[in-house]
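*Asks:* sequence-free structure coming up:
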């Protein structure tokens, strides 16, 4: 269990700062309802949320208005830009790879926030999806995505969050930015705001001392926020004659406990503990973790 802020700042035994990785008993909590999460309603993005409001183990609460997560911002309307301007963002971190930016477009942002391109590899997911859909061949699509292959591919994507050095550097830089008051309120996102963004959010909330059940529920909430949009995408693919069975892409559209668990299993395999992943894999120091809590947690 994370220590209080005072103990955190005084700690010399770094392992004491981190909860143990989830056990089998705690790995399937009841998700917190999506309605309890503070969504930022926009027309051109569906998974925009304030990460504030979560209660920590030691009685603190994650501050509102400091950290936001979202899907890509390339399709924002003028009304959306006005709403986004009202958040007072100082920095927007884009975790998409160049191919994704080329396909969906660069972020549309109001005046003020500094855009930061910080690509995290999707392990070929975008290319795999485009190749499958573009083939228009139901046999090839089944061979590429059916029989559990799409879900297995997603698990491999999550392993790279732990094993890929460039990915680790990007996650570490984003957490450092969140701890830096000079950055102002910060929003980070990928394409759908669920995998690279979901892992970053899970890490952030866990490091702030949010219980595993709440951090995981925040991760899983992407399914609720994205459901209607993702269903429209599947229907559009079918109507356009691109896929006879668009349900094949559901594992690519969703977040699942198994995906997050794959990353956590890789943390154990590669580093032995979450502490070593954060301190060795991400290279974050105690003072940086203390600054993160100092800036983002109230009342601890």
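*Replies:* Alright, I've got the coordinates. Quantities reported herein were computed from a predicted structural model and do not represent experimental measurements. Residues are numbered from 1 along each chain as shown.
*Asks:* can we go C-alpha only for contacts and neighbour counts from here?
*Replies:* OK.
*Asks:* ok, now which ones touch residue 168?
*Replies:* Going by CA atoms under 8 Å, 6 or more residues apart in numbering, residue 168 touches 161, 162, 281, 282.
*Asks:* who's in contact with the third one?
*Replies:* The reference is to residue 281. So residue 281 contacts 162, 165, 168, 271 (CA under 8 Å, 6+ apart).
*Asks:* show me which of those residues are buried.
*Replies:* Buried by 16 or more other CA atoms under 10 Å: 162, 168, 271, out of these.
*Asks:* for those, which one is nearest residue 101?
*Replies:* Taking CA to CA as the measure, residue 101 sits nearest to residue 168 out of the buried ones among the contacts of residue 281, at 20.7 Å.
*Asks:* residues near the residue nearest to residue 284 when sequence neighbours are not counted, how many?
*Replies:* In space, and not counting its chain neighbours, residue 284 is closest to residue 278: 6.0 Å by CA to CA, 6 or more residues apart in numbering. Neighbours of residue 278 under the rule other CA atoms under 10 Å: 22.
*Asks:* please compare the first structure with the one that follows:
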């Protein structure tokens, strides 16, 4: 089964099934999907989407992003949105607070260019800070971990704008909870550089006419994923809790017994 699902209106829609755990079991296909924003799904995409039997759409975006590019509503699927980025961090990006009159066709990176983000901040430094904070005391991931423990919530699609940072960490947490080793989690994370390569290249070409070389390099840092970003997640978990097992038990109430139940439900 091809991991990447080629919708016309998304660039990074994937089935996270098929990965092997440390003890040789396999994540079932059709339970966990990850994606970038969904607002561009075509009519044909919508037909194909319904065939996936997705029961829960979990959105990590903030109010501005979701108002600018709202998710489709599917009969029989729950739409849940809890921002994965806390308000103090979101304010650093200097985004406008109201998307009522925003152009829904423009990419959020274009909005950030217009608001001077790439002149004021180094994207790579900000991304390292973001990834370090994301897995700790995050209401969005706490809710995600509750949801995945109930079979009637699966298949689950979780997504953000590009499907790489907030979704990348969410996907990492799901896979780690299922017993998938870190090196495989990293493999899933870095796949975004392949799936988004054409889209990111096109966007960079468009923006090159409007920004200087330093800004363009800064934008490039924001668009890609890097091993050190996910390593920051692993490091933050271990620095705070010592190990992954303690992290899941204390952060989410996912004791070894609860994780065993989850694994029996989601692995084959």
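*Replies:* Structure's in. What do you need? These numbers come from a predicted model, not from an experiment.
*Asks:* ok so, going back, between the buried ones among the contacts of residue 281 of structure 1, which sits nearest residue 76 of structure 1?
*Replies:* If you rank these by distance to residue 76 of structure 1 using CA to CA, residue 168 comes first, at 29.2 Å.
*Asks:* ok, whatever residue of structure 2 lines up with residue 120 of structure 1 - how many residues close by?
*Replies:* Using TM-score structural alignment, the equivalent of residue 120 of structure 1 in structure 2 is residue 84. Applying other CA under 10 Å, we find 23 residues neighbouring residue 84 of structure 2.
*Asks:* let me know the distance separating the aligned residue in structure 1 for residue 21 of structure 2 from residue 161 of structure 1.
*Replies:* In structure 1, residue 21 of structure 2 lines up with residue 56, judged by TM-score structural alignment. Computed with CA to CA, to the nearest Å, the distance linking residue 56 of structure 1 and residue 161 of structure 1 is 25 Å.
*Asks:* same thing with residue 188 of structure 1?
*Replies:* Distance of residue 188 of structure 1 to residue 161 of structure 1, given as CA to CA: 16 Å.
*Asks:* got it, and residue 192 of structure 1?
*Replies:* Taking CA to CA as the measure, residue 192 of structure 1 falls 16 Å from residue 161 of structure 1.
*Asks:* those two: who's more crowded?
*Replies:* Between residue 192 of structure 1 and residue 161, counting by other CA under 10 Å, residue 161 is the more crowded of the two (27 against 23).
*Asks:* can you tell me the closest non-neighbouring residue to that one?
*Replies:* Residue 161 of structure 1 sits nearest to residue 167 (CA to CA, 6+ apart), 5.9 Å away.
*Asks:* repeat for residue 259 of structure 2
*Replies:* Excluding its sequence neighbours, the residue lying closest to residue 259 of structure 2 (CA to CA, 6+ apart) is residue 177, at 6.5 Å.
*Asks:* output the contacting helices and strands for the helix or strand containing residue 132 of structure 1.
*Replies:* Per DSSP states H and E, residue 132 of structure 1 falls inside helix 125-135. When contacts are defined as 3 or more CA pairs under 8 Å, 6 or more residues apart in numbering; DSSP states H and E, helix 125-135 of structure 1 packs onto helix 138-145, helix 149-163.
*Asks:* so of those, which one's packed in deepest?
*Replies:* Compared across these, helix 149-163 shows the largest average neighbour count, a mean of 21 (mean count of other CA atoms under 10 Å).
*Asks:* packing partners of that helix?
*Replies:* On a contact count with 3+ CA pairs under 8 Å, 6+ apart, helix 149-163 of structure 1 meets helix 125-135, helix 165-179, helix 250-253, helix 257-271.
*Asks:* would you turn those into CSV with distance to residue 85 of structure 1?
*Replies:* Below are those laid out as CSV (distance: least, CA to CA, whole Å):
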stretch, distance to residue 85 of structure 1
helix 125-135, 30
helix 165-179, 19
helix 250-253, 29
helix 257-271, 32
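*Asks:* out of those helices, flag the one nearest residue 62 of structure 1.
*Replies:* helix 165-179 (12.5 Å).
*Asks:* the helices and strands packed on helix 149-163 of structure 1: which one's closest to residue 218 of structure 1?
*Replies:* Evaluated over these, closeness to residue 218 of structure 1 peaks at helix 257-271, with 11.7 Å, by CA to CA.
*Asks:* before we move on, back to that, helix/strand/coil for the aligned residue in structure 2 for the residue nearest to residue 284 of structure 1?
*Replies:* Using TM-score structural alignment, the partner of residue 278 of structure 1 in structure 2 is residue 248. Following DSSP: H, G, I helix; E, B strand; the rest coil, the label given to residue 248 of structure 2 is helix.
*Asks:* test my guess that residue 248 of structure 2 contacts residue 255.
*Replies:* Yes. Using CA atoms under 8 Å, residue 248 of structure 2 is in contact with residue 255, at 6.7 Å.
*Asks:* buried ones in stretch 190-209 of structure 1?
*Replies:* Using 16+ other CA under 10 Å as the test for burial, stretch 190-209 of structure 1 gives 190-209.
*Asks:* repeat for stretch 165-185 of structure 1
*Replies:* Quick answer for stretch 165-185 of structure 1 (16+ other CA under 10 Å): 166-180, 183-185.
*Asks:* could you do stretch 202-218 of structure 2 as well?
*Replies:* By 16+ other CA under 10 Å, the buried positions in stretch 202-218 of structure 2 come out as 203, 204, 207, 211, 215, 216, 217, 218.
*Asks:* and which of those is nearest residue 53 of structure 2?
*Replies:* Of all the buried residues of stretch 202-218 of structure 2, residue 203 has the smallest distance to residue 53 of structure 2: 32.0 Å, by CA to CA.
*Asks:* what's the distance between that closest one and residue 246 of structure 2?
*Replies:* 41 Å.
*Asks:* same question, residue 202 of structure 2
*Replies:* Using CA to CA, one gets 43 Å for the distance from residue 202 of structure 2 to residue 246 of structure 2.
*Asks:* gap between the alignment partner in structure 1 of residue 154 of structure 2 and residue 44 of structure 1?
*Replies:* Aligned by TM-score structural alignment, residue 154 of structure 2 pairs with residue 184 of structure 1. According to CA to CA, residue 184 of structure 1 stands 23 Å off from residue 44 of structure 1.
*Asks:* again, but for residue 75 of structure 1
*Replies:* Taken as CA to CA, the span from residue 75 of structure 1 to residue 44 of structure 1 is 5 Å.
*Asks:* try residue 175 of structure 1
*Replies:* Distance, residue 175 of structure 1 to residue 44 of structure 1, using CA to CA: 26 Å.
*Asks:* same question for residue 201 of structure 1.
*Replies:* Distance from residue 201 of structure 1 to residue 44 of structure 1, by CA to CA: 21 Å.
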